[in-house]
Each structure stands twice: as structure tokens, then as C-alpha cells.
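Participant: with the input below, show me the fold.
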Amino acid sequence: MLRIGLLGASGIAPAAIIHPAERRTDVTVMAVASRRPSAAADYASVHKIERFYDDYRALLADPDIDLVYNALPPSEHAEWSIAALEAGKDVLCEKPFAMNAAQAERMLESAQATGHRLIEAFHDRYHPLSLEIDALIASGRLGDIVALRADFSVGNPFEPRGIRHVPALGGGALMDLGCYPLHWVRSLMNEEPAIVSAIATTNPLGADMSIEAELRFPSGTTAHVSASMEAGPNETSTLDIVGSRGTAHVDNLVFPSAGHSISETVDGITRVSTVAGLTTYDHQLDAIVTALAQHTPMPTEGADSVNNMIVIDAIYAAAGINRQFN
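Facilitator: Take a look at the predicted model:
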């Protein structure tokens, strides 16, 4: 039985952890911690969680917790993920992994020093759709990959108290949304890109409301990555792949269980397909259970998390957005 503790009485945890755990017999959400008065108790009551704490360290001291899910704001990912690792827990940390690459490096160093697992919650990476895209590239049907275009945009009007809009809390379109398409293109190419250019629009607090970046990989493949909170009411997450022999368009990579498609055109013939699967979060939890039991590596841990933050830092620098965090 994998026993999970939640850091934060968060809005994402029911979909990401609680409900997927309820659909299994080998996982239980045992505890939740929140520093807001009575929030943990109320949350535990609603979600039928056995234990609740008004202090994060009290949850970390619970000897019955195996895995900590860190769904705190990005500004607290480094501090509390490291604290959880040092308390002897494995950690599933929400994306974006940290505030910058320097924090990500310290987190990775802690995981290596303690011998415990530190996994970034790019849940989409564990859906069969992601594996199907990998297989498409590996098959060579599209030929050499010439260019990629990836976007994740969700309307989120400016709210000065919303964590997604406050730079000091880790807000911004690239941090909240753009980390996904950036991860897609890096994973597909299995290379680390250079930043050619980047441009952003910002809110009154200085967080990016929209951002676009041009990347170039060592192999010569180019990529355009974009994200926007200025979009309309419809969420979009798309990937376009241009090869020397054909193209592919993938729709809804982030939440494919809500409906998605792969449109592949080779030699003038278009084929549209979908991939069967559960929610991305169900697949992520299944992968975690397997990896912890079998001591096998996962694609969203280790250097991958650090390298994604290195590119995020570089995109912000190219866009002229100054982000100074320790």
C-alpha cells in the first residue's frame, strides 16, 4: 500500500491524486496539511482523509506517509520538497518544478543525497498519447524532424491576488502553462535547445500573460513554443510536427481523456487516430506505483526537471523579464 500525504489543501489534488487513488486498491491518501486555520480539517472531512495537520512539518514527521504530493505554490516547491526528502519521504512535486534552475539543482542534490525519489508531475507524459507520439517520431514515417510548434493556452484574466498572476509566487504563462509545450519539444528531440528569441506581454505585477519563444536544437530542428492566459474561454494544447516526408498535428495533449486526435499526413494521405486511455493522472499514479515498487527511473525526474527549468530561465531572460529568486 502506497500511503500519500498532501502538502496543501489544494484545488488540483482531487483530480491529480485523490480520485485516482480511490480507483485503486494499493494506494491511499492518508493525510493532508495546510497552514490555513481549519482548512486541513475541512478538506479531510470533504475528501474522507484520515489525518489532517495544521503544520507541514507535522505531516512530514508522520511515519506512516511514504510519498508526499507537493501542490504548494511554485515559490514553496524547493523548500518543502527538500524538507520532505530529508524527512525520508519520496516526493511528487507539481509543475513547474521550482522558481528557477538554481532551486531545481538544490532539489535534485537533496534527492541524490537522501536516496529518495523526486518526481515532477508532468502527468501528460504518462498517457498513452504521449507514448504514441514518441512512437510516431521513432518510426521515421515523417522523415527527419524539421520543425515543431507547441502551444498551451487557457483564458485566465488578471487577478492581482491569484497565484498564477503573482511573479513572487511563481506566476506567469510560461511557468503555469508553457512549461508543458517546452517539455513536449524537449522530450521529443531528446536534446537541449538554445533560445533564438522570445517575446512576452506582462500584467501590472510583471508576470507574463503571454509568451512566445523560438528555439533551435543541436540537430538543427527549430521549435516555436507559446503559452497564453489571454486566450478565450476554450483551452487549447496543440503540437505540430513538420518532417521531411510528412506532418502531424496533435490536439489536446494535456488532457487527452477529454477528447484528442492525431492527424498524420504522409505522401499526401491523411490519417486521423486516437489512443485509448484513462485520465493522465490515473496513468501518472500507476507509473509512480510501479517505479517505486520496482526501483525503475521515471521520465519526469532527475536531470529532466533541472533542464526544463534551465530553458525556462533562458526564455525569460531572452524576453527581458527579470526574475531574481534565491
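Participant: drop to CA atoms for contacts and neighbour counts, all remaining ones
Facilitator: OK.
Participant: who's in contact with the residue most central in space within the chain?
Facilitator: Note on the chain: the residue nearest the mean C-alpha position is residue 122, at 3.3 Å, using Cα atoms, centre = their mean. Applying Cα atoms under 8 Å, 6 or more residues apart in numbering, we find residue 122 in contact with 94-95, 180, 300.
Participant: out of the residues you listed, who's the most crowded?
Facilitator: Highest neighbour count within the contacts of residue 122: residue 180, with 28 neighbours (other Cα atoms under 10 Å).
Participant: that one touches residue 153, doesn't it?
Facilitator: No. The criterion here is Cα atoms under 8 Å, and residue 180 misses it with residue 153 at 10.4 Å.
Participant: from the contacts of residue 122, pick the one nearest residue 66.
Facilitator: residue 94 (16.9 Å; Cα to Cα).
Participant: second chain to compare with the first, below:
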Amino acid sequence: MENTIRWGIVGCGNVTEVKSGPGFQQAAGSELVAVMRRNGELAEDYARRHRVARWYDDADRLIGDPQVDAVYVATPPASHKEYVLAAAGAGKPVYVEKPMAMNAGECEEMIEACRKAGVPLFVAYYRRALPRFLKVKQLLSMGAIGEARFVTTVHTKKLTEDPGSLPWRVRPEISGGGHFFDLASHTLDLFDFLLGPIRDAAGRAGNQGKAYEAEDVVSGTYVFESGVQGTGVWCFTAYQGGEMNEIVGSRGKLTFSTFGSEPIRLTTADGIGDYSLEHPEHIQQPLIQTIVDELLGKGRCPSTGESALRTAKVMDELVKIHS
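Facilitator: Purely as a prediction, here's the structure:
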């Protein structure tokens, strides 16, 4: 591990094809040396297509591979805790997909296991390292909108799921919840990054479309430690999809999307300014680079188990009451 971090992936599914997998190969000081999937044929196919030296159909074998320095867990949330604990038990740093786990309690167990093992734990809230959101943070830091006062989020999506063939993301026994846990987690974690920790939250969850068991609508309020207040509505059975965040301050406001490519808009008494920043091809690569840099003693990663735990706690509170 002196000059290069050699990675192994547990769960080389869709998210690893473009978003993350190539990032481990292209980040400086990083190499992807092994992948695992329970279906050995699919693991072998991935390894061949991505020019990865070794593949496994057993997670323990990959985690125990002496040529693997660090482990990326890219499975659905139901197995995150199991594999993170296994990696920690092997004394290996671990990077786990978001949401970090099924609930905040599991997150705490994962953090404690890594602490006892003396290994770092990172979480794939990769927006913390993207140029687009670093620009938002810069504008806030330079006082472009004055002092932040409140934030709002509205996120809608059409109901497209077939009740007879539900994707894992809306099956609570696999994902921990519905689209709220998968999508809103990015936005809430991003606000933690931009404005600091949220100190308390309250909300209501419901199931309006009746297409699956998970919540399909959530509304809530929250307050940051700084005193900034926030509100959000996430509805996944609306007539159309859309998503936007707004941070209102004492001298202006910032409007931006968590998932879209619309320009960041700064509105003040002096007028309107737009900032367009493209995402990198492999969207997790900037965060992966910060992880590699930290493991090599060259920097710090902004997305840790502790920061992801804060996001998990907020989500748990926002869905605590079902109406």
C-alpha cells in the first residue's frame, strides 16, 4: 500500500459499470485487482470486459485475498453491514455504497467495527466531491447569498413500477425503504456537506400509490445546528418527475438540482448568474480519488461513516410517522 491502493469490489453490478468501477482504475494511485459477484459467470464477464485480473463468486475469498488492500461494497443495503464487518475483520479499509445501511442502528455497528479494527470507513455520497457542488459550497462560503436562512426541496417522480416485478430499490427488506432512501439520501447528505449537520428532524411518510409496500411520499422539516431551517417533500407517484433545491439567504438565493444538469442559479438584488459545471464521466471518481489520497496519507475524504450516519438518522426521523 506504499504507492498504490489495490481494490476489490464486492457486488460488481450496474452501479460499478460506469459510475464507480472505472474510477478505481483511473484514479491516481489506485488499481482495481479483483471483483466478486454471486453469479460467477457475471463476475468473470465483468472482469474480462474491464480488464480486472481476478474474479470471485464468494465475498469472503475476495476480502481475504492478500493482493486486495481495500474493499468496495457495492451490493444493495441489506448486505452492507455484513460485508463491512467482514472487511473490518480482515483489517481492510472499506468504501460502502449509499444508503450506508438499512437504518442508523446498523450504521453505528459498522462504524464501531471499523473503529475497533483500526480501519477507515468511507461512504459513496460522491456529490461531496463533484465540481458542481463544490461550486455551491464556494458560493455559500464567499457570502454570495449572505447568511443562509432556510432550504427547500421538492422532488417528484412518476409511478412506473410494475407490482408484479418490483425493483429492489422499493423492496424494504432489501433497500431499507423506497425511493426516498435511495434518492433523498443524496440530497440530505449534500445539505449536511453544504450547511453543516442537521440537529433535529421530523416528518411523515405515507403510501399513496399502493404499488408497493415502501413509503412513496415523505414530507418533513429539519433544523441545522447553525439555526438554518429546512423543508422537503418527496413524492414518487406524481404526474411528472422533477427535482430542485433552494437555499435562501439574507442577500439572495441559490437554486440547483441534486440529480439534474441544470445550471446552478444565483439570484440577488444585482441580478441572476448561472454556473454550468459538467459531471465527470465516472461520477464517483473524484470521491474515490479523495479516499485513495487519504489512504496514501495525502489528503482527506469528505464522506465518512460518521457523516453518513448523520444522514441515516435524519432519514429515520423523517419516515418515523406513517400517515
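Participant: would you map the helices across the first structure?
Facilitator: For the first structure, applying DSSP state H gives helices covering 13, 19-22, 39-47, 56-60, 77-86, 101-114, 128-139, 173, 179-189, 280-294, 303-318.
Participant: follow-up on the earlier one: translate the residue nearest to the centre of the first structure into the numbering of the second structure.
Facilitator: Under the alignment (TM-score structural alignment), residue 122 of the first structure pairs with residue 125 of the second structure.
Participant: tell me the contacts of residue 71 of the second structure?
Facilitator: Neighbours of residue 71 of the second structure in contact, by Cα under 8 Å, 6+ apart: 7-10, 63, 87, 92-95.
Participant: which of the helices of the first structure sits most buried?
Facilitator: Comparing these by mean neighbour count (mean count of other Cα atoms under 10 Å), helix 173 comes out on top with a mean of 29.
Participant: which bit of the second structure covers it?
Facilitator: If you align by TM-score structural alignment, helix 173 of the first structure falls on residues 179 of the second structure.
Participant: once aligned to the first structure, how far is that stretch on average?
Facilitator: Aligned to the first structure and superposed, stretch 179 of the second structure gives a mean residue distance of 1.6 Å (mean Cα distance after the TM-score superposition for the first structure).
Participant: could I get the full set of strands for the stretch 101-250 of the second structure?
Facilitator: Using DSSP state E, counting those that start in this stretch, the strands of the stretch 101-250 of the second structure run over 121-123, 148-158, 198-206, 217-224, 229-238, 242-249.
Participant: mean neighbour count and distance to residue 134 of the second structure for the ones you listed - can I get that in JSON lines?
Facilitator: Formatted as JSON lines, the strands of the stretch 101-250 of the second structure follow (neighbours: other Cα atoms under 10 Å; distance: least, Cα to Cα, whole Å):
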{"stretch": "strand 121-123", "mean neighbour count": "25", "distance to residue 134 of the second structure": "18"}
{"stretch": "strand 148-158", "mean neighbour count": "19", "distance to residue 134 of the second structure": "17"}
{"stretch": "strand 198-206", "mean neighbour count": "19", "distance to residue 134 of the second structure": "19"}
{"stretch": "strand 217-224", "mean neighbour count": "20", "distance to residue 134 of the second structure": "19"}
{"stretch": "strand 229-238", "mean neighbour count": "21", "distance to residue 134 of the second structure": "20"}
{"stretch": "strand 242-249", "mean neighbour count": "18", "distance to residue 134 of the second structure": "15"}
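Participant: right, and the ones you listed - which one's nearest residue 169 of the second structure?
Facilitator: strand 229-238 (12.5 Å).
Participant: neighbours around residue 271 of the second structure, how many?
Facilitator: Neighbours of residue 271 of the second structure under the rule other Cα under 10 Å: 8.
Participant: what does it correspond to in the first structure?
Facilitator: Applying TM-score structural alignment, one finds that residue 271 of the second structure aligns to residue 269 in the first structure.
Participant: check residue 144 of the second structure too.
Facilitator: Under the alignment (TM-score structural alignment), residue 144 of the second structure pairs with residue 141 of the first structure.
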